[in-house]
Each structure stands twice: as structure tokens, then as C-alpha cells.
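1. Provided below are the primary sequence and the corresponding predicted coordinates.
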Amino acid sequence: MPNPHAPVVAVTSDLQQVDDQQRYTVNVIPVNTLARVLGVVPLVVPPLADMLDLDALLARVDGVMVTGGLTNVSPARYGRTPSDDDGPFDRARDATTLPLIRAAIARGTPILLTCRGLQELNVALGGSLRQENPHRPEHRKHGTPASARTDDDRYRIRQDLDLVPAGRLATILGSEHARVNSLHSQLVDDLAPGLVVEATAPDGSIEAVTVADAPGYVLGVIFHPEYWAERDPTSLAILRSFGEAVSVYRAAGGAAPWAATGPGRGPAR
């Protein structure tokens, strides 16, 4: 049965050149997962930059998901000169998602950020990124395994995480350790002011963050919980925590009722 009261979640998208045409595109995996697993209505938002009325958008949605993508945030966004090795870039997406992230946080709209989304969160709040050393052996790299031939191979769960005890992510998962699917070749360099580290990899790289003093739910993870949502308890717990925050936000009429429960943590679980 269709649910006329289902929450609506905005999903970011990319601007891509396909042959001689420009297209707005998004990976089907997170969009399908939001609809199938959480039962929300995904609303794909084109990267319109200044043409997008953020206030009008956020007044109509109950959550935001900033997904991964095929490009990197331009280093120009954090005061560095871009090189060919830093790309490819999607400047239309940068110009859309960075202000969208800041606006959603300020409004208290629940926001889940995955992969490029965490990188965008760090840049949006004043941090910087760096490229992973491409010469690291495959079993130690965070980037997509060169040996992968299928999506299951690309998204395989292979990265161990140490979670901050009593942190938001540790509370969601009920554990101080997790194993996830990392596919990112960019790492957090300078952590943005106000970001709270929730999880790190054994090499010390940051894998999950929240936002201190955020009025609503904010969780950034550099991995992809949307891929294994129905087969991996860690992935499902993260998505359900976001879905719960979205439902609470909608029921409260677009308010963030847990602002006083902890820095960027949302309601205790």
C-alpha cells in the first residue's frame, strides 16, 4: 500500500558529460535503498548551484542524503591549487552540496553523508582533503580494489574500524569495533572545526564524524552502508538510525527535538 505520509529525503546528484550531452546523474544504489529499506520517498536534487533555493528545498523534505560520486571535491574549495591528479571534478556539485550541507545542519534537518559526502562535509565546514598514496598495496588501500570485477567485489566489507567509545556511531552499532566497505581514494587531511571523530581505520585515517552542537542528526561515514543494507547488520543499523531521525523530524513538523541531548548526536539509542 502506498504511504501518503512517507517522509521525503533529498538525494544529491552529479553533473556528467555523456557523449555530447550534459546529464544530471545519481547512483541507483542509495536511491533504491532509501525507498526499499527505509520506505521514504527519495527526491533527487540536481546540482543547480545558485539556481537552487535551499530554503524552499529544505522546507519540503524531512532529510538529506549526500551520497558518493565519481568525482572529487576540487581543492580550490579548501584553498589549494587543483592538479590533474586530484580530479576528476564536478564543480556544479561542489557549488550545490557545500551550501546545502551547511543549510541542512543549521536548520536541524537530519543528514546522512556517505563517501564523497563526508569529504564534502569536512570541506563545507572548513577542513581539507588529501589523496591516498596510490602505491600502497591493495590490502592496505582505502580506494577501490584494482582487482575488483563486480560491484560485490568493489563494495566488499574489508576495512576494520575503531569506534570512539560512547560516541554516536558506537551507540548506534552497540560496539566499539566494526568492519565496513571503504572505496575512497581521498582522506581527511585537516579536520574541520566542529567535527567530532566517531571512527578511525588502523592507519589513523578518519572514517566517520558527527557535528558538535548540531541541532539535529548529522552522521558522515566515508564508507557505503547503502550497499549491504539488508545483508550487513552494521550497514542496516546506520540506515535505520537515519530513518528514525527522519521520521521523528517529520512527526515534529520539521523541528529537531533532540537538540539538547548531545553534540551532533541526536536521540540516545
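-> All right, it came through fine.

2. alpha carbons only for contacts and neighbour counts from here, please
-> Fine.

3. Secondary structure element for the residue nearest the centre of the chain, which one?
-> Centroid check for the chain by Cα atoms, centre = their mean gives L113 as the closest residue, at 1.4 Å. L113 is part of strand 111-114 when elements are defined by DSSP states H and E.

4. How about Q17?
-> Assigned by DSSP H and E, Q17 falls in strand 14-18.

5. chain center to that strand: distance?
-> Distance of strand 14-18 from the chain centroid (Cα atoms, centre = their mean, to the nearest Å) equals 20 Å.

6. Pasting the second one now:
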Amino acid sequence: MKQGKDSRGAASSTARGLLPRQPLVAVSADVIELYRYLWHATPLQYLEAAVAGAGVFPLVVPSLGDRLDFDQLFAAVDGLIVTGSGSGVHPSLYGGDASEANGPYDPARDSTTLPLIRKAIDEGIPLLAICRGLQELNVALGGTLATEIQDRPRMLDHREPPSDNRDERFAIRQNLTIKSDSSLSRMVGARHIKVNSLHRQAIDRLAEGLEVEAVAKDGTIEAVSVRSACTFAVGVQWHPEYWVKSDEPSARIFRGFGDAVRARAAKRPSITPYTE
């Protein structure tokens, strides 16, 4: 028999004929070695931001490449977050040269995230790509990357400050100019913001399917959007997840992503509750 009221006297979801659903969002994973095991993992800060900033249920997807059924995954999730990482996209994927200097690499992650990104765009799944994720987005759509950009003439040093203090490494310190009347400017409500910066690679040739949303003072592309997307599909080179609870532009990015995820989830058929 159906339940009527919960312990607080409110009508239960079963009594309303629906089960509440916190939208699932797929989150990319790195492959790392720890305790003599290989782990598929993602930093806590992304998962915290997904829950606290976007209001979604993060689901870490192992980097198993084509052994995963992406159709089955996207039948269950309503969003995709592609995280940052200390590794770089392997240069063989965009016509570059691999070297110890611009490593380390994570080919298992590449084999998973690139097809995930393309499928998310094709399926109209909301997409938020952060740092390495932005670079993967560009490569997935046919663009190229520049490595060790701090060594190039007239370029800023976008790497994290040397410190044992995580807050200092993720400090908001870099000025950005956001393109007027862009999805990002409407989202954050400003043309100029400050962000953190922890990268040494950047977009070189922009993929044809992307629009530049923001640039740094030296011209480095710091944010993009997918031109043909029917929903939220944004990549940022900085780390809004780190300050999502205290920095308003960071919070607005995650809220915008979460709103798009919920809008997609709302279009799913209602879940029929279990009855005895």
C-alpha cells in the first residue's frame, strides 16, 4: 500500500505520485597510482561544487574508454562536468609533440572524456568543462593546444603560485575581459572579473565549433562556449569550483549549469513509485 505522510506530516513523494529526483551529473576521472593501486578519482573540490553550487548528484565516471556504454550513461545523467587535472591532453590527439616537459599525460582519461564531450554536445546534455576540461573540449572539436605558454614571448605566467597553502595556489588574482552580450557575460553579470589561474597549457587554434567568451590580458582564451549548443555548454580555463561558496562569479557559473541540468531532468518522464 502507498505511504500517506512522512514523519514531519508532509505529503510523501509516493502520495503525490512522484519520487523526488536529484539530477545525476557525470564527472570525469583521472587515473592515478596510490598505495600500489591504480585509482579512478576526481578531486573533492569538484564534487563539493557540484552538490553545493549546482545542486546536483555527482557521479564519477571511470576512465575506461570504449569499454563504457556511453548511451547507457547518458540515459541516466542530465549533465557532464569535465574537471581540471595536473595532466595534459596527449599531443598526439591534436598534432603536437609529446615530451617529458609538457607531461604528464593520462591517455585513459583522454579516451573517455573526448567521446563523452562530443556525445554530450550531440545529445544536448549540459556541459561544464574546467581547466583541462576546456582544453579537452577544444581538442574534441578539432582544435589544438599550446604547451608551456609561460615560455612564449609577451605571455603572462598563468601557473599557480608556488605555495604549500592551497588557498594561496587557488587565489583569485588574474583579470579577465568577457565578451559583451555573451552567455558568460549574461551569466555573471559583468564584463570584467578576476579569477584564479593554475595552467601552463592553453587553446592555440580554436575549434570551429567554439566561440570565445573571455580572454586574459595577454590574449589567452580563458572561456569558450559551444556555438551550436541548445543548452549550457561552457568551458573555462580557471577554477570556479574552488571558490563557489564565496565568489559570486564562480557561484553563478555553477548555478547556471545546475539550472540547465534541472531543466533537462524536468523533461524526463515521471518516475512511477513502487506500490505493494
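-> Right, received. Where do you want to start? Bear in mind that the values here come from a model prediction, so they are computed numbers and not experimental data.

7. still on that earlier bit, so who does the equivalent of the residue nearest to the centre of the first structure over in the second structure touch?
-> In the second structure, L113 of the first structure lines up with A129, judged by TM-score structural alignment. With contact taken as Cα atoms under 8 Å, 6 or more residues apart in numbering, A129 of the second structure is in contact with I81, V82, T83, L137, V234, G235, V236.

8. Show me what the third one aligns to in the first structure.
-> Using TM-score structural alignment to pair residues, one finds that T83 of the second structure aligns to T67 in the first structure.

9. correct me, but its match touches G117?
-> Yes - the criterion here is Cα atoms under 8 Å, and T67 of the first structure meets it with G117 at 5.4 Å.

10. Would you map the strands across the second structure?
-> For the second structure, the strands defined by DSSP state E cover 24-27, 30-34, 37-41, 57-60, 80-82, 127-130, 145-146, 174-178, 192-195, 202-203, 210-216, 221-226, 233-236.

11. now those strands in TSV, with distance to G88 of the second structure?
-> Shown next, in TSV, are the strands of the second structure (distance: least, Cα to Cα, whole Å):
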stretch	distance to G88 of the second structure
strand 24-27	17
strand 30-34	11
strand 37-41	16
strand 57-60	19
strand 80-82	13
strand 127-130	13
strand 145-146	10
strand 174-178	22
strand 192-195	21
strand 202-203	10
strand 210-216	20
strand 221-226	16
strand 233-236	15
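
12. Compare these and give me the one nearest A266 of the second structure.
-> Nearest to A266 of the second structure, of all the strands of the second structure, is strand 24-27, at 12.2 Å by Cα to Cα.

13. Enumerate residues external to whichever helix in the first structure runs longest that contact any of its residues.
-> Identified as the longest helix of the first structure according to DSSP state H is helix 233-251. For helix 233-251 of the first structure, the external contacting residues (Cα under 8 Å, 6+ apart) are 7, 38, 62-63, 109-112, 169, 172-173, 178-180, 217, 224-230, 255-257, 266.

14. show me where the stretch 51-200 of the second structure has helices.
-> Along the stretch 51-200 of the second structure, counting by DSSP state H, counting those that start in this stretch, helices occupy 70-76, 107-123, 132-140, 166-169, 183-188.

15. Name the stretch among those that sits most buried.
-> helix 132-140 (a mean of 26; mean count of other Cα atoms under 10 Å).
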